[in-house]
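Novice: let me see the structure of the following:
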Amino acid sequence: MSSKLYIGLMTGTSVDGVDAVLAEVSDQDFTLVSSHSHDLPASLAADILALCQPGDSELDSAGKVSRQLGRVYAEACHALLESAGVAACQINAIGCHGQTVRHRPGPDGFSIQLGCPDTLACATGIPVVSNFRNKDMALGGQGAPLVPPFHSRLFGVDGERRAVVNIGGMANASLLDGETLVGGFDTGPGNVLLDLWNQLHNGTPYDAGGCWAASGKVNKPLLKRLLRDPYFRQPPPKSTGRERFNRQWLTQHLENDLPAENLQATLAELTARSIHDSLAEFAPQRMLICGGGAHNQDLLERLKQNSGVPVESTANAGLDPDWVEAAAFAWLAWARLEEKPGNAPVVTGASREAILGQVTLP
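Specialist: Down below sits the predicted model:
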């Protein structure tokens, strides 16, 4: 292939928009060329969140949402290419993660991401690589997290143990011993509970900078109860999502007399503690943070206090934290077209390496 250009698209568990990147990818190099953040219509975001929990007429709703998402993804691609001054014919493929609405690891595990690849391919004229997770699950893996091999490619440094922690709706960690990927897993909730509680009490999408959480006081007995959830003690490989950590999970732990800002502080400490505790055995010498949580100064300070090691943005290692996940799916699209393995059995528990993703032609 003469072109090295790929698009990566990501909508995560926060359901706060589409991250789109244009990247130049080869065996030796990965270069971010351009990026674009695309809004999700509020009604579509609400429909996605409704599908994240069991309900009525799910198949009809899922089919409609999938087509709508395909069109929104196409809009994001058009805007990205226009801003970069690049024609669609120059792009090898779009790596589209899709919007996860169910992730059920286990013996008959499956993972469902919405975002119709046929709609996206036809609207852009570009081949689309999608459905990255289920091959790994068919091989006995968790199908998640998928970004650790990309983290290893970009952020591994000889002589230092690093944990690359993506804090989106959920949080996941990649364990890098020098340039070797030695593990990875979902640590538990990232921003999902913080965003939920902030939306209920402040009416804004998120607690900007963690200022509201910083104004509260951690309720230690409640934190202890939250940390008793069996997921936190489950050994890797493991992955999770809104199926487990959601409003219902939070409600069952609420105390009527707890000031709202104190619960926000407790939820922030839960995210920081669950990340720290999951990394204790690996004992990283440095944490690199990406995802929306990289902008939450209160959360970063809690991670520093818990870990006692440098905690910094992936920007310091060469890639803006807002674009790491979308960039990973541009890289995974490249791996699919180059017929290179995209999973890491040491992370997911799959029985072998596998080429991930299905190709949909325009």
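Novice: please make it C-alpha for all contacts and neighbour counts, starting now.
Specialist: OK.
Novice: grab the nearest non-local neighbour of Phe150.
Specialist: Here the nearest residue to Phe150 in space, its sequence neighbours aside, is Ala328; by CA to CA, 6 or more residues apart in numbering that works out to 5.8 Å.
Novice: could you say what helices and strands whatever helix or strand the one you found lives in packs with?
Specialist: For Ala328, the enclosing helix or strand under DSSP states H and E is helix 324-337. In this structure, helix 324-337 packs against strand 5-10, strand 18-25, strand 91-96, helix 148-155, with contacts taken as 3 or more CA pairs under 8 Å, 6 or more residues apart in numbering; DSSP states H and E.
Novice: following up with a second sequence; could you model it the same way so I can compare the two?
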Amino acid sequence: MYIGIMSGTSLDGIDMVAATFGDHGATIHHQAMYSFPSELKEKLIALSQGEPITLDEIGTIDHFLGKTYAEAVNRFLGEHNLSPEAVTAIGCHGQTVFHKPSGPMPFTMQLGDANIIAALTGITTVADFRRKDMALGGQGAPLVPAFHRFLFGTEGNTKVVLNIGGIANISVLETGKPVLGFDTGPGNMLMDSWVSEHCGEPYDKDGQWAASGTVNPALLAQMLAEPYFSQPAPKSTGRELFHRGWLDQQLATFGLPLAGQDVQATLLALTAMSIANDVKKYSAGELLVCGGGAQNSALMEALKQALPGWTVMTTDDKGVDGDSLEALAFAWLAKQALEGKPGNLPEVTGASRLCRLGAIYYPD
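Specialist: Now for the predicted structure:
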């Protein structure tokens, strides 16, 4: 059995699964989601948005996160009557605070000290999944397409697996063709930030506030002109680009005052259209949606409207819990690492070759 841990760019909490794997599938035995301590969440948002910070503060966050992950694992074990000996390894992605895959010195930074996780849980822990791929010239992202191929296969009609977290990313599975995958742009991140400020809610439940507003076509067109959307794959992005400052700059450039719900409606349309514009590049088939965005009924309806030739459904409709899919992927990547098998897809990330991903941290 493997435990997978994922805390994404939306910072909505720590997703955790316990799973076993066969030759062509996974079985989730237990799953849970744990909230971040509020102090830690505030520090992570500030750090990922480029606010000034000292090395002392970075080290403190790294330790705090490692301890938080470890405490969540121990709580998870207790709640499900599991012993550490029953778990082969933990796959922990860590919390991305900066991702810069281009330029002369590309790097990515995930915090959450895996030494602490291994020491406090007594379980071998695999972490630092992205940097080997980047050392080989890749983007270090997205890493889930290899797992999506394992889980859903490439036979039959085209399948695009769409994860809508803080950032949205797709995996393209077509018969007889290499697997493709990349970040399409913002998922829930900008919508969450805007509704939090104006309504005091962490997210727009079912997209109700967005549905009460009206999309502004001119603002939408301006935002879709962001150069990232026209970049060719492989590409990846995160909070370092699509943060609140980006939205504030877009609104300042637009100049005209808009009601809060109209901005929210336009942000939902931005997520839907930036996804649809990429999905349309492939032969129509099934769009399998997972992540928090799959629970936003207004966003799901917008995707259906933007992709009339596609069957839009959730991964739950395929028997895979969409809330746990990314955590499940890192449990699988931990298994790949321990077995000495590759976890990346060079055609997705741009790396020069296949490689094993992740550093292994032993408890003893």
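Novice: ok so, going back, tabulate the helices and strands packed on helix 324-337 of the first structure (a markdown table), appending distance to Asn134 of the first structure and mean neighbour count.
Specialist: Listed next are these as a markdown table, based on distance: least, CA to CA, whole Å; neighbours: other CA atoms under 10 Å:
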| stretch | distance to Asn134 of the first structure | mean neighbour count |
| --- | --- | --- |
| strand 5-10 | 17 | 27 |
| strand 18-25 | 22 | 25 |
| strand 91-96 | 14 | 27 |
| helix 148-155 | 17 | 22 |
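Novice: tabulate these (a markdown table), appending distance to Thr124 of the first structure.
Specialist: Formatted as a markdown table, those follow (distance: least, CA to CA, whole Å):
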| stretch | distance to Thr124 of the first structure |
| --- | --- |
| strand 5-10 | 11 |
| strand 18-25 | 14 |
| strand 91-96 | 10 |
| helix 148-155 | 26 |
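Novice: quick one, which of these is nearest to Asp322 of the first structure?
Specialist: Smallest distance to Asp322 of the first structure across these (CA to CA): 8.0 Å, for strand 18-25.
Novice: so the closest one matches what in the second structure?
Specialist: Alignment of strand 18-25 of the first structure against the second structure: residues 14-21, by TM-score structural alignment.
Novice: before we move on, what about stretch 204-219 of the first structure?
Specialist: Residues 201-216 of the second structure are where stretch 204-219 of the first structure lands, counting by TM-score structural alignment.
Novice: ends of the matching stretch, how far apart?
Specialist: End-to-end distance of stretch 201-216 of the second structure: 23 Å, with CA to CA, to the nearest Å as the criterion.
Novice: would you indicate which residues of that stretch are buried?
Specialist: Neighbour counts over stretch 201-216 of the second structure (16 or more other CA atoms under 10 Å) mark 203-204, 206-211, 213-216 as buried.
Novice: also stretch 31-49 of the second structure?
Specialist: Buried positions in stretch 31-49 of the second structure, judged by neighbour count with 16+ other CA under 10 Å: 31, 33-34, 36, 41, 44-45, 47-49.
Novice: nearest to Pro178 of the second structure among the residues you listed?
Specialist: Within the buried residues of stretch 31-49 of the second structure, distances to Pro178 of the second structure taken as CA to CA reach their minimum at Gln31, with 31.5 Å.
Novice: in which helix or strand does that closest one reside?
Specialist: Counting by DSSP H and E, Gln31 of the second structure is found in strand 26-34.
Novice: can you state the direction angle for that strand and strand 14-21?
Specialist: 160 degrees (axes from the mean of the first three to the mean of the last three CA atoms, to 10 degrees).
Novice: who does strand 26-34 of the second structure touch, helix- and strand-wise?
Specialist: strand 14-21.
Novice: what sits up against the strand it packs on?
Specialist: Taking contacts as CA atoms under 8 Å, 6 or more residues apart in numbering, the residues outside strand 14-21 of the second structure that touch it are 1-7, 26-36, 69, 323-324, 327-328, 331-332.
Novice: and Ser34 of the first structure? What does it align with in the second structure?
Specialist: In the second structure, the residue paired with Ser34 of the first structure is His30, using TM-score structural alignment.
Novice: from Thr54 of the second structure, how far out is its match?
Specialist: According to CA to CA, His30 of the second structure stands 38 Å off from Thr54 of the second structure.
Novice: quick one, helices of the stretch 51-200 of the second structure?
Specialist: In chain order, the stretch 51-200 of the second structure shows helices spanning 55-79, 114-121, 131-135, 145-152, 189-199, with DSSP state H, counting those that start in this stretch as the criterion.
Novice: what segments of the stretch 101-250 of the first structure are strands?
Specialist: Along the stretch 101-250 of the first structure, the stretches classed as strands by DSSP state E, counting those that start in this stretch are 110-114, 128-130, 161-167, 170-177, 180-189.
Novice: matching residues in the second structure for the fourth one?
Specialist: Strand 170-177 of the first structure corresponds to residues 167-174 of the second structure when matched by TM-score structural alignment.
Novice: that older thread, for the helices and strands packed on helix 324-337 of the first structure, which one sits closest to Gly184 of the first structure?
Specialist: Taking CA to CA as the criterion, helix 148-155 is the member of these that comes nearest to Gly184 of the first structure, at 6.5 Å.
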